[in-house]
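Enquirer: Predicted structure and sequence below. I'll ask about it afterward.
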Amino acid sequence: MSKKHSFISGPNINPEGNQYCNEHDENFIYYCMECETPICKMCVIENHKKHDLSEITTLTDIYKAEVERQITMKLDKLKRNIMAIDQGTNACQCDFNAVIHSMRKEGILSVRGKHATKLQTLQSIGNAFKTVFDKAEEQHKIYQDTAQTTETSKLLLKLKQIKLQIADEEVKQLPGMPSVNYVINRAPTGELEKLVGGLTFGETVRREEKKLRHNKKMLADVSDTNFEDHVLGHVGRICPFCFNLLENCTDEDFQRHVNQHLDQTKTVVTQKDQ
């Protein structure tokens, strides 16, 4: 095996993988760290006197422990990540259901579209973790089969190969879990900007239960910090008089629309007084 962890041939290595040196007909008892090859005691004297040597059985035990530790850590981390994705998906589903039931009919289609986008992203990330998890389990099985090998020199080479494969599969960090909330509040008279709100998404939303009151006005306040950058837009504004959804509506347009309703209301009241 070379320093790049690829298998090489040498004059003292038996091609059939036996545990003895072809050149000296001696058992391998050392492993040369510089040449990365098992050697016998005669090889030490002839070619490896000043090289960094390790007993082959000791080095094999070290690699076995390291491979077992790395595989176990990877499997545990992947299990936690998959569980967190599943829990985040379920929590996100509950949040979306609560929002859908709280909003007016005009906003439901918009919420469902954003809902599908978020769940699709979570499922894609979860599938990626599951793929890496399956590979790690396969590596674990290969390791268990390899650990049964009685030929220590052959076992050591295989363990080094498995260790390199484990390092190639990186376990990525979990993304921020999305959440969504919808809050209905009473807005003081004249504060029209608090009559409506936008629906956005964030990783942390305070969950507060508030009693519903008569003629409450709508205010949605959620923030998006890490999960996606500006993926979802404004849900629109809902008129508190006609309950129509006014999409792409500026503050001036919304104020003008509401004033029209107020003027109509004043006209009706004046006619009744007369």
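Expert: Nice, thanks for sending it over. Numbering: from 1, shown residues only.

Enquirer: CA atoms for contacts and neighbours, from now on please.
Expert: Noted.

Enquirer: Can you report how many residues lie near Glu138?
Expert: Neighbour count of Glu138, defined by other C-alpha atoms under 10 Å: 12.

Enquirer: mind checking how far it is from Asp168?
Expert: Per C-alpha to C-alpha, to the nearest Å, Glu138 is found 14 Å from Asp168.

Enquirer: ditto for Ser102
Expert: 47 Å.

Enquirer: go on, Asp25?
Expert: 37 Å.

Enquirer: ditto for Leu59
Expert: Distance from Leu59 to Asp168, by C-alpha to C-alpha: 22 Å.

Enquirer: try Cys35
Expert: For Cys35 relative to Asp168 (C-alpha to C-alpha), the value is 23 Å.

Enquirer: Pick out whichever of the two has more residues nearby.
Expert: Cys35 (15 against 9).

Enquirer: mind checking which helix or strand the more buried one is in?
Expert: Using DSSP states H and E, Cys35 falls within no helix or strand.

Enquirer: do Leu174 as well
Expert: Using DSSP H and E, no helix or strand contains Leu174.

Enquirer: Could you do Lys272 as well?
Expert: Per DSSP H and E: helix 251-273 holds Lys272.

Enquirer: roughly how far out does the helix or strand Ala65 falls within sit from the chain middle?
Expert: Assessed by DSSP H and E, Ala65 sits inside helix 56-102. From the chain centre to the centre of helix 56-102 is a distance of 9 Å (C-alpha atoms, centre = their mean, to the nearest Å).

Enquirer: ok, structure two:
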Amino acid sequence: MGDPSEVSSDPLMCGLCHKRYNDPRILDCFHTFCCECLEKHTHNAHSKVTFPCPICHLEITIPKTGIKGLKQNYYVRAILASATYSTNCKCDTCKENEQQAHSRCLECNSNFCKPCNTRHMKANETRDHHVIELSPQEAKSITKLTHRSFCEKHKEETVYYCILCETPICKDCVTKVSEHKGHRYKNIVEGAKEKRSKVKPMIQSMHEYLPCLQDYLNELHSTKKLLADYAEETVNEIKSRCKYLQQELQKICNSLVEGVEGKLKTESNRIETHAKTIENTLRSVSTITKSAEEAINLGSDSEVVLMCQKLQNRFKHADKEIPQVGLHPAVSSNFHVGESHGSNLEEMFGSCDTTEIKLPMLPIPWGLRIALNFDVQLMYNFKVANHIDTIHAIAPLSEKEAWICHGWGTQEMNLYSREGEKLRTVKLDIQIDDILTKPNGDILVSSYDDKKIIKLDGDLKQTDFVHLDLYPGGMTYTKRNELLVCAVDSYVTTRNSRSRRMIIRISEAGKIIDMIEDDGFTAIFTAPYRLHENMLGDIVVSDREEAEVHTTTITLDGFVKNKYTGQKDYRVKKPFNPFGIVSDKHGHVLVADWSNHAIHLLDLSGQFIGFLITENYGIRGPNALALDKEGYLWIGDTKSTVWIFKYSRRVENNT
């Protein structure tokens, strides 16, 4: 048998025999192998109770009936059956065998026309069989995999999902005395939909990560070849010098060559060992993802409900299988020609030293970690304009409403419901930069054109709140009942020795308390844009400095605690470009990355956790961020679209 860690592009190929699956059996780790291959694999196993998966080495329990007792992978069997389907297939049950086959039973290995299939699915002995429907118009494509699940106790079809037990149940389980009596339950279709929504982000994250892992593996092989090329060139130089200095230098030559080749062997072996680990991880994660995708897409609702927890746990285990660090730089040899008139042969011949060759960076599967740790759900999204505009301010008014401003230079702000209904429009006599709603219902609006902040009361009556000598921008209201405002003397995102860039503290009465401009020695900001108070009472600011955009976390005393310049440990499409920023009640800091169409998630210390939301949802250029009273995240992008998400850290289930 071949090496199961070898990566194959054929999703229907067994990792042990490297042939198309024959009687495929799916393990608890969601890797699939031929039944016969598994029997051979476990024949010489030390334990007759368990065996390690040939790919990920997870211990698999052997059923009492042996390997044949392992669950058949009907999803793979369905795909294999569709691959051999012919539009000329006839029903195997009709006497004349003239009816066109409509479906195929995987247990019976028989084709059926529609009437025969109906009878087949109603018969007690075959009602739980797996049946695929095939489309004559699109040969070799599965339109549906049908499998009805029945309660072992009541022999009735499972049409409900017990929320407490996380298992499919039948009507009698709900109405009669049983272990599920009194439990909360829902329709099995709704339960399966909920479980699919939990697993699909994990599958999507793996789809995003697999190309990165494959690229990393390719770069490792390329670097290994580069090492060999350098070594070969160095060896040739050494040998050429050896001939020039005649036969008596052969001993020195051989010694140096052996040193170079020894170094090459050591480094090549190191890279090869790491590459094999990555190959095995790539194969393991790829097949897990494929098996999970097949199970979720083709499995019945009951099966999806049953396997969801296993899938979640399996993806967690897969995350631990992925290496967390790459290799330190490889060491290559260089040859230096010796002096023509050296004092000894070694000096005349030359010597070798080493040069570091940078190895590729190991990509981090951030998407999987976020998918494992957080439930993220898109609740609503809607357009605020038919043309393309940037939404630069969102200020939630209540649990389900928010003031929204779009289009730089506009004097208009609109009140929208979560569902996208425009409830009210207010036209002001100033250009709007940012909007803020205070706990008492008052609304504050900053105007960079007029260098002031105005206040709107509950009746939307306008009064001046504070006049400034600088251009005000982003605002936040603190637990101390103070207003903090980003302020600059110029909207040019570079500064000189005379530039004024700061955070201004303003009292409840509209009086300036302090200007946070430097730490006592050095200027802190270049172009502060938006800010928010985190759970510790520190202020997190997005700074739009051209040379190095970043977020800065400071105390109200001007002490800089942290600067975040974007994620450096894995490859992103474009440099970090922060705009909107908020902090939630759990201590997470969320930053809108305009260039990468993503929302960064940071902890209280400013360390990167992962990307909570990416462009896969369709967001383009996120700018404005806001959290309403229920913790829903509102995002305004550059395409006149508002996105509203519900997110929470997933509760670990240790049962």
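Expert: Yep, it's here. Bear in mind the structure is a predicted one, so any value in this text is a computation, not a measurement.

Enquirer: Any idea what the TM-score comes out to?
Expert: The TM-score (TM-score structural alignment, normalised by the length of structure 1) is 0.52; 185 aligned residues with a C-alpha RMSD of 4.2 Å.

Enquirer: Where do the helices of structure 1 begin and end?
Expert: For structure 1, the helices defined by DSSP state H cover 41-47, 56-102, 105-147, 152-168, 251-273.

Enquirer: Could you point out which of the ones you listed sits nearest Glu203 of structure 1?
Expert: helix 56-102 (10.1 Å; C-alpha to C-alpha).

Enquirer: so the closest one versus helix 152-168, what angle?
Expert: 30 degrees (axes from the mean of the first three to the mean of the last three C-alpha atoms, to 10 degrees).

Enquirer: average gap between helix 56-102 of structure 1 and structure 2?
Expert: Overlaying structure 2 shows helix 56-102 of structure 1 at a mean distance of 2.2 Å from the equivalent residues (mean C-alpha distance after the TM-score superposition for structure 1).

Enquirer: Report the spatially nearest residue to the spatially most central residue of structure 1, omitting neighbours in sequence.
Expert: Nearest to the geometric centre of structure 1 sits Leu174, at 3.4 Å (C-alpha atoms, centre = their mean). Nearest non-adjacent residue to Leu174 of structure 1, counting by C-alpha to C-alpha, 6 or more residues apart in numbering: Asn81, 6.5 Å away.

Enquirer: quick one: what's aligned to the one you found in structure 2?
Expert: In structure 2, the residue matched to Asn81 of structure 1 (TM-score structural alignment) is Tyr216.

Enquirer: Tell me how far its match lies from Ser222 of structure 2.
Expert: 10 Å.

Enquirer: Between those two, point out the one with more neighbours.
Expert: Tyr216 (20 against 14).

Enquirer: how close does Leu217 of structure 2 sit to Leu602 of structure 2?
Expert: 29 Å.

Enquirer: hmm, I was thinking of Leu612 of structure 2
Expert: 10 Å.

Enquirer: for Lys224 of structure 2, same thing?
Expert: On the measure of C-alpha to C-alpha, Lys224 of structure 2 and Leu602 of structure 2 end up 36 Å apart.

Enquirer: One more: Glu166 of structure 2?
Expert: Per C-alpha to C-alpha, Glu166 of structure 2 is found 33 Å from Leu602 of structure 2.

Enquirer: Neighbour count: the two, which is higher?
Expert: Comparing Glu166 of structure 2 with Leu602 by neighbour count (other C-alpha under 10 Å), the higher total belongs to Leu602, at 20 against 15.

Enquirer: my guess is that one meets Ala592, correct?
Expert: No. Using C-alpha atoms under 8 Å, Leu602 of structure 2 is not in contact with Ala592, being 11.4 Å away.

Enquirer: Secondary structure class of Leu590 of structure 2, three-state.
Expert: Classification of Leu590 of structure 2 using DSSP: H, G, I helix; E, B strand; the rest coil returns strand.

Enquirer: if you skip the residues just before and after it, what's nearest to it?
Expert: In space, Leu590 of structure 2 is closest to Leu601, 4.9 Å off (C-alpha to C-alpha, 6+ apart).
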